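K.L.:
Need coordinates for the below:
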Amino acid sequence: MLRKIPFNRKLLSSCIAASLVLGADVSLAQEELEEVLVTGIRSSLDRAIDIKREAVSVVDSISAEDIGKLPDVTVTDALQRVTGVQIRRDAGEGTTVNVRGTPQVAVFLNGEQYLSAGAIESAQPDFADIPAELLSGVDVIKSSEAKTLSGGMSGTINLKSRRPFELVEGWTFAGLGEINDGSYVSEKGHKVAAFAGFNDDKFGALLTVSESNANLANYRYGMFNDWWYRGYHEDGSWPGYPEVDVTGDGDTNDAILGTIDYGITNRTSERDRLGINGTLQFQATDNVELIADIFYTKMDQYQRANGLVADNAWAEYDWLKPLQLTNRGPSAEGHTNEDLYTTTVFDLNALRVTAKAESRVEKRESLNTNFQANFIFSDNLTATARYIHANAENNSTANIADANITSGAQHGLNTRVAGVEAPVHPSGEGPGRVLVHADMSGTYPSYVYPDGFANELSDYGLVSTFSDLNVNEESTLDVFRFDGKLEFDNGSFEFGYRYHSRDVSREDYDFIAPFTDNDADGNPTTAYAKWKDSGLAIAGDGSDTIGKTWNFTELDSMGYIHQLSDFGPASSGESYYFIDPEVLDDAYGFQESLYPGNTTVINNARSYEINEKSHTGYIQTNLSGELGVPYDANFGVQIVRTFLDIDQVIAGPDNSVVYVDGQEYPGIGGARGPAIGDRETKRNYTDFLPRFNVSFDIQEDMKLRFAYTKTMTQLSANDLGLGLSLTFNNNTDLGVFEVVSGSQDGNPDMNPWRANNYDLSYEWYFSETSIIAAGLFYFEVDEYIATQTEPVQGVPDSDGVVRNNGIDVTSRVNAEGGTIQGMELGYQQAFDFLPGVLSGLGATLNYTWADGEGGDNDFYGSRMPIADYSEHQFNGILWYEYEGLQARLAYNYRSERYIGKPWNDGHPAAWWSAPTSYIDASVSYQFMENYTVYLQGSNITEEYEESYMQWEDVIVNQNVYEARYALGLRVKF
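P.N.:
Below you'll find the predicted structure:
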């Protein structure tokens, strides 16, 4: 299909707009030309290579094969094919990305900041929010120009939506419909999308709408609660853990690595997405073009779980009996006088076995708008003015219901009603513990319970339910910018100013309910509790406890119970009873149905407000010429002046008092303490960011590039705004929750990420769809963000009494910087020289190696890399396109990823995610010119992600993802 593009007006103004968008590199044309529009894998690779070849900076690109068709199921899946890009998954779908080993990546929409509801507090969005059908392509900018908006330390991702003037004249319509399914879940999902566009050369409009539903399996096995890994000491320093030589080495100066709970979990994620992209484009005069864009996304996500979990009731610490041991020696810091032992086969003398039910619901919504005017003042001077307004909300709730299968007598969890004391769940297992055999050495962890365990509905009783970590997040963004370009012989001069204001607010809250009892003097006392635990007393010693145990036979009559045997590939065949997590989706409604009078209380330690303002100016010179060989270069400087206003609330102690309708009540059972003060931090700083890029055409088909860029990435709002949170253990001897540690998750005085980046690359374009590329990169990072643990004195237990000699508080701080260096290799070729049907073959291969140090040390004192960093990544894609038939087989490998450093009660160790290998495939066939039927498969080998603690055989947990398949029909006319 041929069309003639009139460059004298439409394309000229479009190119002006593109050239003035930050990060774009588009040359103006002055003549008529013919363009052949083809669609398919080969054409998308052609366009991606053209973008890379013509850019002066280091850029990789993904181009949609056609309207509404990126080459993978999600935006993130497509990005993982790009050299140097690594992704993270949630329920098997790609969500966030790293570039060259680090997550300090900025994401733009059409060259400006994009505000995502899935990651309100950070610059990088959760790509799960973004339907791929709304995009025409994605650029990964690895070396910034002076005009490129600051935000990415290691790279910038620019999402590109379509513009009407890119369409053929007249009307264009396209649509798709698909059904999707997984290898584990039984519920099928769907996707429908529609596109309509009009272009008459002076006025254009388009609208894309995408709606989808997906149900995803995400089983989890192993240590249940993240970061609660323990080093159990033989010396009796833990309550209820007597001094004993567990390891049999003749002393009591050792510790054993374990955790508080182990289990198997059925987890599913249901995601309902809606995306709308609309654009109006108007050529008002020969010299003025107007553009208006809206980009709307909405996602409702329901993460539901049922799990059978054995634990120590957060009370006793001698419950793990190792059946084999490995001595790892003493740690380099912390308890350096103890040897730490690990075990992969052990028995658990479980004080408690719980049938858990959880529901986490997120309602995300964002709207990004762009109003833009492009001006031609003369043959040499052009300009663009833009106003961007965006707002995003993320409202999430968490609802948890724990049912005991054990009685509670094992760990002193009793009820008192009218002065009569009894185990919380007398119809459950007796006072003895439950022996669970655990084996973490196989393909999947296994946990074997006694024969006949928990096979009756009456064996279960709901003893605890609560709703906490509920969050309302909101952000607004306003940007005004002006960009100008003055052309001269062999080059141009660009300049611009940008004003930016962003507000972020976070409100973290819990549901608390009232309970009333008589105090010791016979006076009625009402207290509010978050944890509605059957064994929790209202008002001092001897008082009745706050609630009854809800037996499952009673809850079953209310429609709350279901039976489940599906725990994925590690299923034992046994079935158990659980509260149906769909019942928990309505957090308030469920809590209110059992314990009326619920109200909210703010978790002040995790709530904040932040205002960020910045003024940005840049100047940039672009030059073309010859220095022995042809070259293109740009150099300039960007200056960013940042103002931060951070409002935090100082929280009083938990379980003290709460205020409901202006009246003070005692707070019990984890009720958050009131605000006792506030802290406002005002800061400002200035960044000078010089940048230089040069590209040499050493031969007609070969390029040599060099770049130096100074970059700055703002910290996430959570890094700045979160306050001190305390952790309590149940001390049954004292009848209180004893404070054991703290976490200062935010620090308003931390500095942003800053780095000096160097790039050197070589590219050989040996055919239109073929390239061999090699590159070296080197980052000098000024400061890392690391964690430090220091003792803090005077922190009280839940009853307000200080009983400790100081607790360890882990906080986030700036640490001494370091370097990241690496290499990228890429190869792509279309084998069109082969005869007949073989000419449709092609291949893409790329490899990235990155090496760098972060601020943490591991168990032996070795320096760890930056969190979320992998040293090696490889992509291999075999593709085929011939006479309407298309097929792709893609392989992605990522080496081990550093997660972080848990303290492990004085034994710091490195927590790693093991290497992963994902295989995806797709096939499609075009018939009757306008119709294409397609089949896609992702993770077709059912890869799972496994984490381990310091040593590869010390498995922490596994997230098991399913294979996903989609069958669909695409039309265009």
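
K.L.:
CA only for contacts and neighbour counts going forward, please
P.N.:
Will do.

K.L.:
mind listing what's buried in the longest helix seen in the chain?
P.N.:
Longest helix in the chain, counting residues (DSSP state H): helix 41-54. Judged by neighbour count (16 or more other C-alpha atoms under 10 Å), helix 41-54 contains these buried residues: 41-45, 47-49, 51-53.

K.L.:
Run through who's touching that helix.
P.N.:
Residues from elsewhere that reach helix 41-54, judged by C-alpha atoms under 8 Å, 6 or more residues apart in numbering: 25, 58-65, 71, 768-769, 771, 830, 879-881, 886.

K.L.:
quick revisit: could the buried residues of helix 41-54 go into CSV alongside distance to Trp550?
P.N.:
CSV is the format used below for the buried residues of helix 41-54 (distance: C-alpha to C-alpha, whole Å):
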residue, distance to Trp550
Ile41, 59
Arg42, 62
Ser43, 63
Ser44, 59
Leu45, 61
Arg47, 63
Ala48, 61
Ile49, 64
Ile51, 63
Lys52, 63
Arg53, 67
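
K.L.:
how close does the closest residue to Val85 other than its chain neighbours get to Ser924?
P.N.:
The shortest distance from Val85 to any non-neighbouring residue, by C-alpha to C-alpha, 6 or more residues apart in numbering, is to Val99 (4.6 Å). Applying C-alpha to C-alpha, to the nearest Å, the value for Val99 to Ser924 is 30 Å.

K.L.:
Equivalent analysis for Asp468, please.
P.N.:
For Asp468, the distance to Ser924 equals 46 Å [C-alpha to C-alpha].

K.L.:
quick one on the thing from earlier: from the middle of its chain, how far away would the longest helix of the chain be?
P.N.:
How far helix 41-54 lies from its chain's middle: 29 Å, per C-alpha atoms, centre = their mean, to the nearest Å.

K.L.:
and after that helix, which helix or strand comes next?
P.N.:
Later in the chain than helix 41-54, the nearest helix or strand by DSSP states H and E is strand 59-63.

K.L.:
Next, the buried residues of that following strand.
P.N.:
59-63.

K.L.:
Doesn't Pro450 belong to a helix?
P.N.:
No. Pro450 is assigned coil when assessed by DSSP: H, G, I helix; E, B strand; the rest coil, not a helix.

K.L.:
and it, what does it touch?
P.N.:
The contact partners of Pro450, by C-alpha under 8 Å, 6+ apart, come to 434-436.

K.L.:
Contacts only, for the residue nearest to Val85.
P.N.:
Contacts of Val99 were listed using C-alpha under 8 Å, 6+ apart, and they are 84-86, 105, 154-155.

K.L.:
to compare against the first, here's another:
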Amino acid sequence: MIKPKQRGYPRGVALIGTCVSTAALMALGALTPALAQTSDAQQQTIEEVVVTGLRASLQSAQAIKRDSSVIVDSIVATDIGKLPDVNVAEALQRISGVQIARNRGEGSEVSIRGLTQVRTELNGRDIFSTTDGRALSFEDVPSELLAGVDVYKNPAANQIEGGIGGVVNLRTRMPFDADGRLISAAVSGTHYDVRDDEGYGASALYSDRWETDAGEFGFLANLSYSEALFREDAIIVEPFFTRTDIPGFIDQEVEVASGGGISSWNGDRDRTGAALAFQWAPNDDLELYATYLTSQYEFYDPQTGIFAYGAGEGGSLTPVEDSFSFDSDGNLLTGGFANPPFQSFTRDAIRDSETTDYATGFVWQVRDDIQWSGDLQYVDSETTYRDVTGFGGFTAEREFYLDLTGSEPEFRVEPTGVLESRSGYVYEAMMNRTADNTGDETAVRSDLEWDFDEGGLMRSFTTGVRYTTKDIETRDSGFVWSAISGPPAWDGSDLSVAEYEEFPEYSVLDPHQDSFWRGDGAQRNFGPHFVISPDLMSNHAQALEVLGNLNPDSGAPTEFSEKNQINIQGEETSAIYAMVDFGMDDAPLPFDGNLGVRVVSTDVEASGVRTLTYRTADDTGTDVQEQSPIVVDQSYTETLPSLNLRFFLRDNLYWRIAASKGLSRPSFANLSANFTLSENYVDDDSNPETPPVYEDSTGSGGNPGLKPLTVDQWDTALEWYYSPSSMMYATLFHKDVQNFVQNGVYDAQFEVPGKGVQTFEISAPVNGEKGTIKGYEIGLQSFFEFLPAPFDNLGVQANYTYVDSEAPSPTAVDSEGNPLLVPLEGLSEDSYNLVMMYETDNWSARLAYNWRDSWVITTSGNGTGNLPIYNDDYGQMDASLSYDFNDTYSMSFDVVNLLDENNFTYQAFPNRPRDYVLNDRRIGLRFRANF
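P.N.:
Predicted coordinates:
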């Protein structure tokens, strides 16, 4: 297994090390008064202390963790519309065991204990978006709608199945949560320093409850809107390949990058959210409710860039003599190429997502010892995606030089200014993609709880059933590439006519070049260059029409391609569970817990098309395409036992043991029934009279027969709650996972018309080997009330997670095609958080640092094949400061990425760079009013 090399301490580590040492000493000091219990102290008058703000949020989250019968971590927003972090995923990264991925600088996806199979809930119900169909993207959720977030790491039988990594439950507010009327409003502005522009947001909440002759009613409305901006600049090095023809290094095996480029994204995110809730309690024994939540997310992701690259393994690049140098391992440091292909591009992409959740139900206290509840839910989700890219080429004589010796790569083009010359710029190609995804789910559940009030071992018995139907349909064109111009073809058709001089109005100098890398990298990376006009590309219909008509001989499309990749799936699940809660307070070692089993059956139907492309025996020069419908059914039943034990070593010292079996269903993309089979022939394009030569037969597609991933897991935890807002904990965990989904290659037989049964080499997802995930988490949270003023207002949160995996390696190879053993994608072995806090009656300050070591991003990246792409270790510091003017008005100031950290990725080894990425530092100001 590749162990990435250390690249030195992350920036800010000296500060963090000092803070960790100080926090540990202070926390130990805090334990002394927690342990001291004297009769004098017991006789003292108890003073009521009202805790608010950040400390109140942490105290509420700690109470949830302490009182839960299962292992859970929580984040609570006691102040309306104010999670500790602005973004939901970025708030979750503070929890031990949780690691996040970022999209354009903002937290978007989470993994728990190294596994990305995380299920998302909304108020304890399943929720999803059709970007995935199994989970909700945290980008889609306005944080202002949430009252809190819970992370469950080992479930009980009464929890919905589906996440072998864990479950994230998003909680919204309900009107009966408050004692009376609440009115809240907030406005915000955020400066994005790389984008050098501002985004804005606003939210409002109204909640009230009132008594009538018909009982008590409650109503809540919560609205939010935000416009967030971003800019991401990237310097990209193309894959390294072994070469032996480099001047000065002839016959020596050296690793040479096959080109490089730069790219800039300048986009925005618009989020609109609304939550409505209604509660009615006709009497003390019955409550009825109805909730509605909708989240609309528009992600606008335009991009410009330019690349110099070599075809295949870079062998087409002609080295420039006396320009090359290499490190001691033979990796490229500097080098140049004569007349490599250059391609600039302008891309305009937009994704619109909308997820709406409706729910209604009741809780009825049938009698003192029996409670019955029921819930009906309907989720509807839609996602549309539109993407248009225009490519331009350069024909002038030029040389391209790479320099990888600095903190970031430099790409130089000679002669200077050649890329901003109007002569030699050609409209080269275009690409489009369109997709429409829809999904809906109906779920009904009923639960019955019987409490035993007899003082025995058994405290309650709970049983319930749940039934769901889910339908997913995705329609996608895939990326459709079309040439606009190029060299003359064998049949004499000329495609080399779409030049700049003929259509000057459709190209401009890249508008983002001057400010690239905050202006520091503008001239040392390519310099000014032409791209197809972003204004033209922003109107997709116009862009397709204009580019498609530049050269009528090209046959390029003038409208979006047909969405002919259609994946239709239906899924039904039915579950029944039984669970016993037990405990003995008067045992020598008091304990409580629950023991249960959940049995769930799943029925899946996948519909698709098998497409066979072949050549008839009597006319081998003509491709014939034959399509036939496919419907595949699959059913399986899993029994999922669970046990949660809690021993009370002292009143405030708990020892937990948890064991369970869980499952995660495969993604709908992997379950697709669509399949393509092709006979592959090699044609001589220069001479159409030459008979094609049969090479092999291949196929690819989804696998509707995939089994679910299952996990046998156990946790044991020691938790010490030495004050209402202070705790220490340590947790060991172990997961044995079966049926990992991998890309597999196998032989299968299919009949070809007129040729009988043939063997095809199939590439498709398959269930692979089992694996093991294990590790530990340690953490503390403390406010130092024992210190003299003003230091008694200091607080700290700190946690560390170690995760080790022995799991099937993703398909990965080195630059020579040799297999590599790599960790699970997205898994960092080491990660930690350190949060320093200070809070008075009016002021609250927080400094938070999050760090994780290197991890595999992908082994199937665009342009990198099966080379493993690693993200280097990454640490980020965020800060916030708030002030309460009075009980009504408050202001907060926050900075995300305070130290302006950049991201670095590499190709298998740190001395073979891939991406250097610069994102915004976000500086926000918010005003709130609570009435």
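
K.L.:
Let me see the TM-score of these two.
P.N.:
Remark: TM-score between the superposed chains equals 0.84 [TM-score structural alignment, normalised by the length of structure 2]; 844 aligned residues with a C-alpha RMSD of 3.6 Å.

K.L.:
and the longest helix of structure 1, how far from structure 2 on average?
P.N.:
For helix 41-54 of structure 1, the mean deviation from structure 2 after alignment is 0.4 Å (mean C-alpha distance after the TM-score superposition for structure 1).

K.L.:
looking at structure 2, where would I find the counterpart of that helix?
P.N.:
With TM-score structural alignment applied, helix 41-54 of structure 1 matches the range 54-67 in structure 2.

K.L.:
ok, residues contacting stretch 621-631 of structure 1?
P.N.:
Residues outside stretch 621-631 of structure 1 that contact it (C-alpha under 8 Å, 6+ apart) are 490-494, 632-636, 694-699.

K.L.:
Tell me the buried residues in it?
P.N.:
Applying 16+ other C-alpha under 10 Å to stretch 621-631 of structure 1 flags 621-624, 631 as buried.

K.L.:
Kindly report the same for stretch 178-189 of structure 2.
P.N.:
For stretch 178-189 of structure 2, a neighbour-count test (16+ other C-alpha under 10 Å) marks 181-189 as buried.

K.L.:
Pick out the most distant pair among the residues you listed.
P.N.:
Using C-alpha to C-alpha, the two most remote members of the buried residues of stretch 178-189 of structure 2 are Arg181 and Gly189, lying 27.6 Å apart.

K.L.:
Do a quick rundown of the strands in the stretch 801-950 of structure 1.
P.N.:
Under the criterion DSSP state E, counting those that start in this stretch, strands of the stretch 801-950 of structure 1 are mapped to 807-830, 841-852, 872-882, 885-894, 897-900, 911-913, 916-927, 931-938, 944-949.

K.L.:
and of the ones you listed, who's closest to Phe688 of structure 1?
P.N.:
Of the strands of the stretch 801-950 of structure 1, nearest to Phe688 of structure 1 by C-alpha to C-alpha is strand 807-830, at 18.6 Å.

K.L.:
With structure 2 overlaid, how far apart is the closest one on average?
P.N.:
Using mean C-alpha distance after the TM-score superposition for structure 1, strand 807-830 of structure 1 ends up 2.1 Å from its aligned counterpart in structure 2, as a mean over the superposed pairs.

K.L.:
what is the orientation angle of that strand with strand 872-882?
P.N.:
Interaxial angle of strand 807-830 of structure 1 relative to strand 872-882 (axes from the mean of the first three to the mean of the last three C-alpha atoms, to 10 degrees): 30 degrees.

K.L.:
any idea how far strand 807-830 of structure 1 is from the chain center?
P.N.:
Strand 807-830 of structure 1 sits 17 Å away from the centroid of its parent chain (C-alpha atoms, centre = their mean).

K.L.:
Can you list the helices and strands that it packs against?
P.N.:
Where contact means 3 or more C-alpha pairs under 8 Å, 6 or more residues apart in numbering; DSSP states H and E, strand 807-830 of structure 1 is packed against strand 736-744, strand 770-792, strand 841-852.

K.L.:
To Asp687 of structure 1, which of the ones you listed lies closest?
P.N.:
Using C-alpha to C-alpha, these put strand 770-792 closest to Asp687 of structure 1, at 12.8 Å.

K.L.:
After superposing, tell me the mean distance of the closest one to structure 2.
P.N.:
When structure 2 is superposed, strand 770-792 of structure 1 averages 2.2 Å from its matched positions, counting by mean C-alpha distance after the TM-score superposition for structure 1.

K.L.:
Pick the most deeply packed of the strands of the stretch 801-950 of structure 1.
P.N.:
strand 911-913 (a mean of 24; mean count of other C-alpha atoms under 10 Å).

K.L.:
counterpart of it in structure 2, which residues?
P.N.:
On structure 2, the counterpart of strand 911-913 of structure 1 by TM-score structural alignment is residues 869-871.

K.L.:
ok so, going back, closest one of the contacts of Pro450 of structure 1 to Glu393 of structure 1?
P.N.:
Val436 (43.9 Å).

K.L.:
can I get the contacts of Val99 of structure 1 in TSV with neighbour count, distance to Phe779 of structure 1 and secondary structure?
P.N.:
Shown next, in TSV, are these (neighbours: other C-alpha atoms under 10 Å; distance: C-alpha to C-alpha, whole Å; DSSP: H, G, I helix; E, B strand; the rest coil):
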residue	neighbour count	distance to Phe779 of structure 1	secondary structure
Gly84	31	14	coil
Val85	21	16	strand
Gln86	30	17	strand
Val105	24	14	strand
Ser154	30	8	coil
Gly155	27	11	strand
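
K.L.:
list the ones among the residues you listed that structure 2 also has?
P.N.:
Conservation of the contacts of Val99 of structure 1 in structure 2, assessed by both residues aligned by TM-score structural alignment, their matches' C-alpha atoms under 8 Å: retained contacts are 84-86, 105, 154-155.

K.L.:
All the helices of structure 1, residue numbers only.
P.N.:
For structure 1, applying DSSP H gives helices covering 12-20, 41-54, 75-79, 552-557, 587-594, 717-721.

K.L.:
Could you list every helix and strand that the third one packs against?
P.N.:
In this structure, helix 75-79 of structure 1 makes packing contacts with strand 85-90, strand 93-99, judged by 3+ C-alpha pairs under 8 Å, 6+ apart.

K.L.:
what do you get for the first one?
P.N.:
Contact analysis of helix 12-20 of structure 1 by 3+ C-alpha pairs under 8 Å, 6+ apart lists strand 352-376, strand 381-404, strand 470-488 as its packing neighbours.
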